[in-house]
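J.: With the sequence up front, the predicted model follows.
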Amino acid sequence: MSVLIVIPARHASTRYPGKPLVELKGASGEARSLIRRSWDAATAVSGVDHVVVATEDERIRDHAQDFGAEVVMTSEKCRNGTERCAEAVKVLGVTPEIIVNFQGDAPLTPTWFVEDLVAGLRADPDADVATPVLRCTGRMRADLLADRKAGRVGGTTAVFGHDGQALYFSKEVIPYAADEFGPDDLSPVYHHVGVYAYRPGALNAYPQWSEGVLEKLEGLEQLRFLERGGKVLCVEVKSRGRQFWELNNPGDVSRLEAMMRAMGLD
C-alpha cells in the first residue's frame, strides 16, 4: 500500500462534543454530516489506496458505515488525531509508504492540498512529517484576529524557514505585523491546514512520547514532533479561488455553510 488516509473522528470533543455528526447544508440546501463531508472530500483525492474513519464512538461508527465508509474502532485513550491514526494503522495491520491524517473537521479541504502534501513529503527524504500551509489574504488574517479578540480558538498559524521546515505553530496569529492589509492582499501570515502526512516510523514513535510542554499549552499535536527534534515540512498550497476554514466552534457552522453557498458546493 502506498498512501493510506485516516480520518480521525472523536465524539468526546472538549470544545464541540458530537462535532462529527453535526450537519452542514450545502449550496443546494442538502444537509450532510461533517464526517460524511470529510469522507467525500478524502475519497476524492487521487493517488490514494485506502481511506478509513477512525473513531472511539459507536454512534459515529454506525453513521459512517451507513453511508458506506470503512471504520476502524480505536481507544478512548487516544489524546489526539495523530495517536488515533497510529492506532488505526496498527489495527489494520498495514505499513503504507505514507499515512495521511485527514482532519474530520475540515470538509472544505481541496483534493490538491493533500496531493501536493504527499508529493512534498516524497520529495524531501529528510522530513518525518509534512503539513500544508496556506498564505492568508488580508481578509483571512482579519478573521483569525477577530476570533482571537473574541476569545475564540480559531485557526492555527505556522512559521517556517526558507527550506520549509517548521519553526513553530500557534493558535495565536503569528508572525505579528503592524501593517494593515487589504482584503485581497497577501499577508505574511500562513494558515495551517490541519492535514498531516507521516512516514510510518515517525507515526509509530509518536504515541510512545509523553505530551510536550508546548503541545499541552497550545493544544497542537504537531508540536510534539518539533519538541522531539523531528523535521516537520510545511508545504505551501494554493487556494485556486477556493475558500477554506475548519469547523472549530459551533459558530463556524454558518461560516462554512456560507462558504459552500458562495462556491456552489453541495
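T.: Cool, the structure landed.
J.: For the rest of this, base every contact and every neighbour count on C-alpha atoms.
T.: Will do.
J.: tally of neighbours for the spatially closest residue to Asp126 that is not a sequence neighbour?
T.: Closest residue to Asp126 apart from its sequence neighbours, by C-alpha to C-alpha, 6 or more residues apart in numbering: Lys231 at 7.3 Å. Look at Lys231: counted by other C-alpha atoms under 10 Å, it has 19 neighbours.
J.: Go ahead and confirm Lys231 touches Asp124.
T.: No: using C-alpha atoms under 8 Å, Lys231 makes no contact with Asp124, being 10.2 Å away.
J.: on that earlier part again, now do the same contact list for the residue nearest to Asp126.
T.: Contact analysis of Lys231 by C-alpha atoms under 8 Å, 6 or more residues apart in numbering lists 126-129, 165-166, 225.
J.: try this one side by side with the last:
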Amino acid sequence: MADRAAAFAIIIPARHASTRYPGKPLAMLAGATGEARPLIRRSWDGACAVAGGERVFVATDDDRIAEVVRGFGGQVLMTGPERRNGTERCAEAVAQIGADIVVNWQGDAPLTPAFMIERLVAALVADPEAAMATAAVRCSPATYAHLAADAAAGRVGGTTVVTDRQGRALYFSKRLLPHVPDSDLARAHDQTLLHLGLYAYRAEALARYAALDPGVLEELEGLEQLRFLEAGLPVRVVAFDPPDWSPIELNNPADVPVIEAILKERGIA
C-alpha cells in the first residue's frame, strides 16, 4: 500500500473531442446489475476506491462532461481547451488544488487495478530523484504474440518501455521493444514490458513539463511521456505481473462489450 504520509490527489483528464470516439467519456457501460453508467462515472468510481487517495477530480474543458460529473456528485476542475494531452491537463488542474503528488488516472481506463496506484505512489516517494512513476505489465507469451502480430501487420498494438537496471525508463515506443532475434524468440516475452497509461507525478515536475515544448521524439511517437525523458527528467517504471483481468481501455465503440463483460465477470455494478 502507498505510504499514507504521502497524501496524493487523483486527477482524471477527460475531453469530449476524440478522433476515434467523439464523446467517449459519456459512453454508457452496463455493469453486473445491468445498470448503465457513463465511462467517466466508472473511472471516477474506480479512482475513489483507491486506498490512500484523499481527493479525486475530473479535469475537463467540456461543459457536457462537467455537468454529468457534478450530477453524480463528482468534483470538476475546468481546464483550457488548448491542452495537448492529459499530462498538460493535469499540470493546469493541480495548480487549483495544491497537491504535492498527483496521479493521472486515464478517463478511458475504468478497469485500472487500485493496487497499481498505491504501488506507483510508493515508488515515487521512495525515489526522490524521479519526476514521475508509471506502470508497465510484464508480457505473457500470449500478449507478446498479439503485439508481434500487430507489428507484423503494420498496426500499433500497444506501447512498450525499456528500462535500466534501476528501473528507470530509457525509452517508450509504439514499436515492439527490445528487438529480439529469431534465435531467442522463446523468451522474448520475458524482456518485454507493455506500458500502461497510468502516472504519478510530483507537482513541481508537472510544472516543468507544462513549461516545455513537445520534443521531436514526443511528436514522432505521439507519446506524451517522452517529454520527460527528452528533458532529462527521470521516470521510474513499476513493473507488474499481469493482473487477473485485462485493464483494457475504451478506445473505440468495439471495446464497449468487452469492458461490459469484464465488469459483469468481476461483479461490478
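T.: Everything's here; your move. Everything quoted here is computed from the prediction, not taken from an experiment.
J.: now what about the TM-score between them?
T.: Once the chains are laid over each other, their TM-score by TM-score structural alignment, normalised by the length of structure 1 reads 0.90; 262 aligned residues with a C-alpha RMSD of 2.2 Å.
J.: any idea how far the most centrally placed residue in structure 1 is from Gly29 of structure 1?
T.: For structure 1, the residue nearest the mean C-alpha position is Gly194 (2.2 Å; C-alpha atoms, centre = their mean). Between Gly194 of structure 1 and Gly29 of structure 1 the computed distance is 26 Å (C-alpha to C-alpha, to the nearest Å).
J.: Kindly report the same for Ala41 of structure 1.
T.: With C-alpha to C-alpha as the criterion, Ala41 of structure 1 and Gly29 of structure 1 are 18 Å apart.
J.: And these two? Which one has more around it.
T.: Between Ala41 of structure 1 and Gly29, counted using other C-alpha under 10 Å, Ala41 has the larger neighbour count: 18 against 11.
J.: tell me the secondary structure for the more buried one?
T.: Using DSSP: H, G, I helix; E, B strand; the rest coil, the three-state assignment for Ala41 of structure 1 comes out as helix.
J.: Give the aligned equivalent of Glu260 of structure 2 in structure 1.
T.: The criterion is TM-score structural alignment: under it, Glu260 of structure 2 has Glu257 as its aligned partner in structure 1.
J.: same deal with Asp127 of structure 2?
T.: Looks like Asp127 of structure 2 aligns to Asp124 there (TM-score structural alignment).
J.: Val69 of structure 2 versus the nearest residue to Arg15 of structure 2 once chain neighbours are set aside, what's the distance?
T.: Once flanking residues are discounted, Arg15 of structure 2 sits nearest to Thr60: 5.7 Å by C-alpha to C-alpha, 6+ apart. Per C-alpha to C-alpha, Thr60 of structure 2 is found 10 Å from Val69 of structure 2.
J.: Kindly report the same for Val180 of structure 2.
T.: Applying C-alpha to C-alpha, the value for Val180 of structure 2 to Val69 of structure 2 is 45 Å.
J.: So between those two, which is more surrounded?
T.: Val69 (20 against 15).
J.: Does the more buried one lie in a helix or a strand, and which?
T.: Val69 of structure 2 is part of helix 63-71, with elements assigned from DSSP states H and E.
J.: Please apply the same query to Pro188 of structure 1.
T.: Using DSSP H and E, Pro188 of structure 1 sits within strand 186-192.
J.: Mean per-residue distance, that strand versus structure 2.
T.: Here strand 186-192 of structure 1, set against structure 2 after superposition, deviates by a mean of 2.4 Å using mean C-alpha distance after the TM-score superposition for structure 1.
J.: ok, and for that strand, which residues are buried?
T.: Using 16 or more other C-alpha atoms under 10 Å as the test for burial, strand 186-192 of structure 1 gives 186-192.
J.: So what touches stretch 156-169 of structure 1?
T.: Stretch 156-169 of structure 1 is contacted from outside by 133, 170-175, 189-193, 220, 223, 226, 231-235, using C-alpha under 8 Å, 6+ apart.
J.: how about it: buried residues?
T.: Residues of stretch 156-169 of structure 1 classed as buried: 156-160, 165-166, 168-169 (neighbour count, 16+ other C-alpha under 10 Å).
J.: That one corresponds to what range in structure 2?
T.: Using TM-score structural alignment, the residues of structure 2 aligned to stretch 156-169 of structure 1 are 159-172.
J.: Span of the matching stretch from start to end?
T.: For stretch 159-172 of structure 2, the end-to-end distance is 7 Å (C-alpha to C-alpha).
J.: Leaving out chain neighbours, which residue sits closest to Gly197 of structure 2?
T.: In this structure, Gly197 of structure 2 finds its nearest non-sequential neighbour in Gln106, 6.7 Å apart by C-alpha to C-alpha, 6+ apart.
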